[in-house]
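>>> Build me a structure from this.
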Amino acid sequence: MTGDPHISLLASITWLSDLDPPPEPAVADWLLERGSMTRRFERHCQRVSIRRGREGYFPAQALGEDEVALLPPCERYWLREIILCGDDRPWLAGRTLMPENAMDGAEWALTTLGDMPLGRWLFRDRAPERDFIQLGRTAGLWARRSCLRPNGKPLLLTELFLPDAPLYC
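Got it, this is the predicted structure:
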């Protein structure tokens, strides 16, 4: 699934430093969600599932410079790309990056999530710290990225809301 057109859109996001014009309040409510997006999606469908794309360790040089700059330096990063679906319709393209040297203890579970949405693991006990939410746009779609800190360790999460997502309803 590496060639999924939704996942390839993640590379074309323009990250916004100021919002002119800002998103409508209903859209901003979705984009600034601090809890689990998986749980929020579950309120709008019968079943949330994922389709997996690329997953594994990648050298820093193979990743976007702007992404790597938001995380502590490391030679390799865990990368996971997915499409999150609501009732089998693609709602969100997601990309997770975590430095390999931060993946000890509970974080090792990221490598074994399989078909489990990341939100179910991240928000299993309590919400992790979130350093920021940065908004972006591509192809008329909204995106956001955040640095979350499960157990105090950095994880960069990029989310692109696809055309069928409830965000646009």
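
>>> rest of the way, CA atoms for contacts and neighbours
Will do.

>>> What's the separation between the nearest residue to residue 47 once chain neighbours are set aside and residue 159?
Nearest residue to residue 47 in three dimensions, chain neighbours excluded: residue 87, at 5.2 Å (CA to CA, 6 or more residues apart in numbering). Counting by CA to CA, to the nearest Å, the gap from residue 87 to residue 159 is 18 Å.

>>> And this one, please, so the two structures can be compared:
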Amino acid sequence: MPQAYSTPGLLWRPLALWPRAIRPPLALQHWLTDPGSLTARLIKKSTGKFEVEIVRQFIGRASRNECEVLAIRMSDLVMIREVILKGNNQPWVFARSLLPLASLTGELRHLRKQRTRPLGAFLFSQSHLVRSPIAVAAIQRNHCYVPSTLAESELLWGRRSIFSLHGKHLLVSEVFLPDFVASLALEQA
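Down below sits the predicted model:
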């Protein structure tokens, strides 16, 4: 049975568990549930006009919920990487990745210095990548999960899952921003 996990003020659960009446538009649902590389899809959608802008990257502690999902202790340190994925010079996705320091060893140690390279490009180039089921959240504009300058006044939809490489886990969440949702609406028109 799929599980639902909460972050203070957020409920992450499979899209199928969201009531149909409050689900996002169908075009966005396809993006939320696609198990493939979001980076590759964004590059294609932007016809190559894609870039990663770092919001912040630091060593810190995950929230209680993030610790539960990653199966780590509250005292464990993680590298927190927050970026904006831009297409056609517009902010399309806010991405937050948590990489436990214990996972950033061996083949994964270079992820400490990912800079503006998209994390997804690296992850999906790995033949032994394992991904957990995708959980989806509806994020109110005043919730602190997304910087307020990006949220505008709309309800935002995000997704997250755990990626595992060689038994090392990373939690990646991606929140689709208003400019991206507007671009989907234009495609449907």
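
>>> if we can go back for a sec, any idea how many residues pack against the residue nearest to residue 47 of the first structure?
By other CA atoms under 10 Å, the residues close to residue 87 of the first structure number 14.

>>> contacting residues around it?
Counting by CA atoms under 8 Å, 6 or more residues apart in numbering, residue 87 of the first structure makes contact with 45-49.

>>> If you map the residues you listed onto the second structure, which are still there?
Of the contacts of residue 87 of the first structure, the ones still in contact in the second structure (both residues aligned by TM-score structural alignment, their matches' CA atoms under 8 Å) are 45, 47-48.

>>> Quick check on these: which are buried?
Listed as buried from those are residue 48; burial here means 16 or more other CA atoms under 10 Å.

>>> Serialize the kept ones among the contacts of residue 87 of the first structure to CSV and add fields for secondary structure.
Conversion of those to CSV gives the following (DSSP: H, G, I helix; E, B strand; the rest coil):
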residue, secondary structure
45, coil
47, coil
48, strand
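
>>> between the kept ones among the contacts of residue 87 of the first structure, which is nearest residue 149 of the first structure?
Closest to residue 149 of the first structure out of these is residue 48 (23.8 Å), distances taken as CA to CA.

>>> Nearest residue to the closest one in space, please, no chain neighbours.
Per CA to CA, 6+ apart, closest to residue 48 of the first structure is residue 86, 4.7 Å.

>>> measure that neighbour to residue 121 of the first structure for me?
Counting by CA to CA - residue 86 of the first structure and residue 121 of the first structure are separated by 18 Å.

>>> Kindly report the same for residue 103 of the first structure.
Residue 103 of the first structure is 14 Å from residue 121 of the first structure, by CA to CA.

>>> Of those two, which one has the most company?
Legend: neighbour count by other CA under 10 Å for residue 103 of the first structure and residue 121, higher for residue 103 (18 against 15).

>>> Need the counterpart of that one in the second structure.
Using TM-score structural alignment, the equivalent of residue 103 of the first structure in the second structure is residue 104.

>>> Which stretches in the first structure count as helices?
5-8, 25-31, 37-42, 65-69, 118-122 (DSSP state H).

>>> Please work out which residues outside the last one touch it.
Think helix 118-122 of the first structure. Here helix 118-122 of the first structure makes contact (CA under 8 Å, 6+ apart) with 36-39, 128, 150.

>>> same check, this time on the first one
Residues from elsewhere that reach helix 5-8 of the first structure (CA under 8 Å, 6+ apart): 53, 81-83, 93-94, 162.

>>> Which of those fall in strands?
Using DSSP state E, 53, 81-83, 93-94 are the members of those that sit in strands.
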